[in-house]
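Chemist: Predicted structure and sequence below. I'll ask about it afterward.
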Amino acid sequence: MWKHIAANALTLGVVLIAALAGIIQIGKSRWAEPGPLESATFFEVPRGSNMREVSTRLAEDGIVSSGSIFRIGTGYAERDGDLKFGTYEIPSGASMPEVLDILTAGGPSVFPYTVTYMVRQTDPEIRVRERIPGQDQLIEIATFAPGDEVPEDYAALLERGVPITWRVSVAPGLTSWDIINGLESVDFLDGADMPVPPEGTLAPDTYDVARGSSAEELVNRMRVSQERILADAWASRAPNLPITSPEEALILASIIEKETAIAEERRRVAAVFINRLNQGMRLQTDPTVIYGITKGEGGPLGRGIRQSELRAETPYNTYVIDGLPPTPIANPGAEAIRAALDPEQTNEIFFVADGTGGHLFAETLAEHNQNVAAWRAIEAAREAAEGAQTGN
């Protein structure tokens, strides 16, 4: 009898071991196979969450096929304590190891909504966009000017408390006064009572910020970024430039930034100014004259430059002074800084607007005079067309 019982027990043990092995094999297979998620989605790991809570929600949201297997697998991989709080994008069909990698990587949160304050010299605006998981494009929800009535869709997002990425985008070529004045109007930042930093020391870019954080903290980030950009460009500058310091490079870069908004022209415009400096010619650039008039405050000049202003002896009138003005005239972007320190190799010493937003370049005064005549003809035609429309 005891032999019979022992034999049955041995048989049962073998069956249980075989069953356990089968369960483990099934678990391994489900752990590694593509997940059930049919389309990409956002998933939030709240601060203080544990793996049990997260695995349960992953299964409820249809991201993994089994919360238990996910939890056991993370424990087996000794990563059940590696969760990083934040909001993450989970791609469709992600396997459990892929989901685990995403939730433990600790990268920046990816929120479904983005609010960007566009700091510009004129017509600043707030853009509210929705990001569809698995797609690069952003869908517009609302665009409005600061001070306008808040659109209902945007107000609804704020009321619901949905996760939002808050951004401030600073356009290249703004003066420090423009930037500080703009940041003081950003309603999701604390921007009160900030001093205006030295001209040229702030890096134009798009910055992620925390809602309610200090605008002064953002300004410090911009300053550090500009220092790094300038140092890197100075370290790799072209040889034999008539630029003796990073500060002079920043001044020239600010002039380049104000002279052209076309990326492909920056190094060519830089070449014109470098060639002029090498030949002892005056820079004769209108943006410096304008800066001497406005001191970078109050926005655009709003009118043409008067002849008396072109003749006036000011530190910024490059029609009168030799060399560079004493300070930058704006905050240049990284590409303008690199252009100032790595210009194209040309013999050109003139340029004038071509009527399309770009410029015509010339090596000789005769060629330049032809380009100027062409530009004046374009201006005259435009004025005639505008006059005809006004007359109608």
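Modeler: Structure's in. What do you need? Numbers count the residues shown, from 1 in each chain.

Chemist: can we go C-alpha only for contacts and neighbour counts from here?
Modeler: Noted.

Chemist: residues in contact with the residue most central in space within the chain?
Modeler: In the chain, the centroid-proximal residue (CA atoms, centre = their mean) is Thr206; its distance is 2.9 Å. Going by CA atoms under 8 Å, 6 or more residues apart in numbering, Thr206 touches 167-170.

Chemist: Comparison target, given below:
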Amino acid sequence: MTTTPSDAEIGRNAEPSKPIVPKSASEALRPQAGTPPPKRSRASRNQFVVFLNFLLSIVVLVVLAGGAAIYFGRLEFEGRGPTTVDQTILIKPNTGVQEIADQLERRGLISDARVFRLGVRAFGNDSALKAGEYEIKAGASMRDVMELLKSGKSVMYSLTIPEGLTVEQAFERIAEQEALSGDMPASLPAEGSLATDTQRFTRGTTRQSIIDKMLAHQKQMVEEIWARRAPGLPLADINAFVTLASIVEKETGRADERSRVASVFINRLKKKMRLQSDPTILYGLFGGKGRPADRPIYQSDIDKQTPYNTYQINGLPPTPIANPGRAALEAVANPSQTDDLYFVADGTGGHVFAKTLDEHNENVARWRAAQKKQAEEAAKAGATPPADGEQQTPAQ
């Protein structure tokens, strides 16, 4: 028979119960040992992940866009340019990269000034572009243009002063050269003092600097050649040397006979004979402007008294009559050793030489016969016969 314990028995067998002590608020909130932390809500977690993904996406897009911009920008920077013909452009001193880029774009020499500017900066050439005038080749890329402006290889111009021009004639050529800048000097330098060669320069070079260079070059050359002249020349000083060289320069342009022409004049000076050179007559009449092309020499010109007419004066004229070149100077400093005292034109651009007056007169007669025949042939053909040339003498 099962019996149910009575309440008294239950109370007797049970452990005495512990008193219940109320917890403080902080203890109530502190997680108990072994209790898992509260979980963040699903909605909160999803918003944070979405934001991180968004930021990552933005970074990736920026990187991709930047890479694409660099790639296509480089393609444009190094690709064929828009020009179809060669063109020149002048970059003035102290011009910045941005202004250069804008100028190139306005001229149609590059397709995008911003790409050019960024490309120059990327290559570290912000301050490396130089002023000057440049020839941009057809189809040149922006990089080609950058490298050209970085090199400083400007367009070069030439100014040629031929042997035998006077200082005044040379000055006319310098003044007419449009690539030069600045005014001409107020006065002319001494006759014969300019170098007769080709000057190379960039646009904007001053006329005065070109003239200064020519003066210095001629002075140096004349002094060097004069210092190694042959002994015994009948020339009093360096001015006489240049003067005779200028006469030789005007008498012949042939390299193979300059030293022989020089020997004729040296021999005549030694014998106290008058030089009788036609170019000196012309300089006395027309000065540095030179004889008009259609103006012959008349007998009255030969008889005219001027300080330069070597038919009328003894010895050399007071100054040179032109700017002599190196070859004429060398010919006078070291002339051929001959007994020649005369020469006359041979009708072919050269001269025949003679030691005696009789031989010379025969040469003159042959030359006059050739001139007469040439005039007759020209008349038959309806052409203007040639005037007597400068180079028919020295006569007796």
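Modeler: Looks like it arrived, so ask away. Treat the numbers as computed from the prediction; the structure is a model and nothing was measured.

Chemist: Now the TM-score, please.
Modeler: Here the TM-score for the pair of chains, by TM-score structural alignment, normalised by the length of the first structure, is 0.59; 324 aligned residues with a CA RMSD of 5.2 Å.

Chemist: picking that back up, by neighbour count, which of the contacts of Thr206 of the first structure wins?
Modeler: Sorting the contacts of Thr206 of the first structure by how many neighbours each has (other CA atoms under 10 Å) puts Val170 first, at 26 neighbours.

Chemist: and for the helix or strand where Ala156 of the first structure lies, what span of the second structure is it aligned with?
Modeler: When elements are assigned from DSSP states H and E, Ala156 of the first structure belongs to helix 152-160. On the second structure, no counterpart of helix 152-160 of the first structure exists by TM-score structural alignment.

Chemist: ok, residues contacting that helix?
Modeler: Counting by CA under 8 Å, 6+ apart, helix 152-160 of the first structure makes contact with 128, 141-142, all of which sit outside it.

Chemist: do that again at 7 Å, thanks
Modeler: With CA atoms under 7 Å, 6 or more residues apart in numbering as the contact definition, helix 152-160 of the first structure has outside contacts at 141-142.

Chemist: after that helix, next one along is what?
Modeler: Next in sequence after helix 152-160 of the first structure, counting helices and strands by DSSP H and E, comes strand 164-170.

Chemist: what's that following strand packed up against?
Modeler: Helices and strands touching strand 164-170 of the first structure, by 3 or more CA pairs under 7 Å, 6 or more residues apart in numbering; DSSP states H and E, are strand 113-119, strand 206-209.

Chemist: Show me what the host helix or strand of Ala366 of the first structure packs onto, helices and strands only.
Modeler: Secondary structure assignment for Ala366 of the first structure, by DSSP H and E: helix 365-391. Counting contacts by 3+ CA pairs under 7 Å, 6+ apart, helix 365-391 of the first structure packs against strand 350-353.

Chemist: give me that answer again for 10 Å
Modeler: Judged by 3 or more CA pairs under 10 Å, 6 or more residues apart in numbering; DSSP states H and E, the packing partners of helix 365-391 of the first structure are strand 350-353, strand 359-362.

Chemist: wait, Ile110 of the second structure sits on Thr84?
Modeler: No: using CA atoms under 10 Å, Ile110 of the second structure is not in contact with Thr84; the gap is 11.5 Å.

Chemist: Which one of these two is surrounded by more residues?
Modeler: Ile110 (26 against 12).

Chemist: what about that one, which SS state?
Modeler: Assigned by DSSP: H, G, I helix; E, B strand; the rest coil, the conformation of Ile110 of the second structure is coil.

Chemist: Would you mark the buried spots in stretch 240-257 of the first structure?
Modeler: Neighbour-count burial for stretch 240-257 of the first structure, counted by 16 or more other CA atoms under 10 Å, picks out 241-243, 246-257.

Chemist: ok so, going back, same list (the contacts of Thr206 of the first structure) but as a markdown table, adding distance to Glu265 of the first structure.
Modeler: Output for these, formatted as a markdown table (distance: CA to CA, whole Å):
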| residue | distance to Glu265 of the first structure |
| --- | --- |
| Arg167 | 29 |
| Val168 | 27 |
| Ser169 | 23 |
| Val170 | 21 |
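
Chemist: Sort out which one of those lies nearest Arg276 of the first structure for me.
Modeler: The shortest gap between Arg276 of the first structure and any of the contacts of Thr206 of the first structure belongs to Val170, at 30.8 Å (CA to CA).

Chemist: The closest one and Phe188 of the first structure: what is the separation?
Modeler: According to CA to CA, to the nearest Å, Val170 of the first structure stands 15 Å off from Phe188 of the first structure.

Chemist: which position in the second structure aligns with Gly93 of the first structure?
Modeler: Gly93 of the first structure maps onto Gly139 in the second structure, by TM-score structural alignment.

Chemist: ok, and the closest non-adjacent residue to its match?
Modeler: Gly81 (4.5 Å; CA to CA, 6 or more residues apart in numbering).

Chemist: Give the equivalent position in the first structure for the one you found.
Modeler: Per TM-score structural alignment, Gly81 of the second structure is aligned with Gly35.

Chemist: Which helix or strand contains its match?
Modeler: Using DSSP H and E, no helix or strand contains Gly35 of the first structure.

Chemist: these two touch, right, it and Gly93?
Modeler: Yes: between Gly35 of the first structure and Gly93 there is a contact under CA under 10 Å: 4.5 Å.

Chemist: All the helices of the stretch 251-396 of the second structure, in order from the start?
Modeler: Using DSSP state H, counting those that start in this stretch, the helices assigned to the stretch 251-396 of the second structure run over residues 258-270, 278-286, 299-303, 326-333, 357-380.
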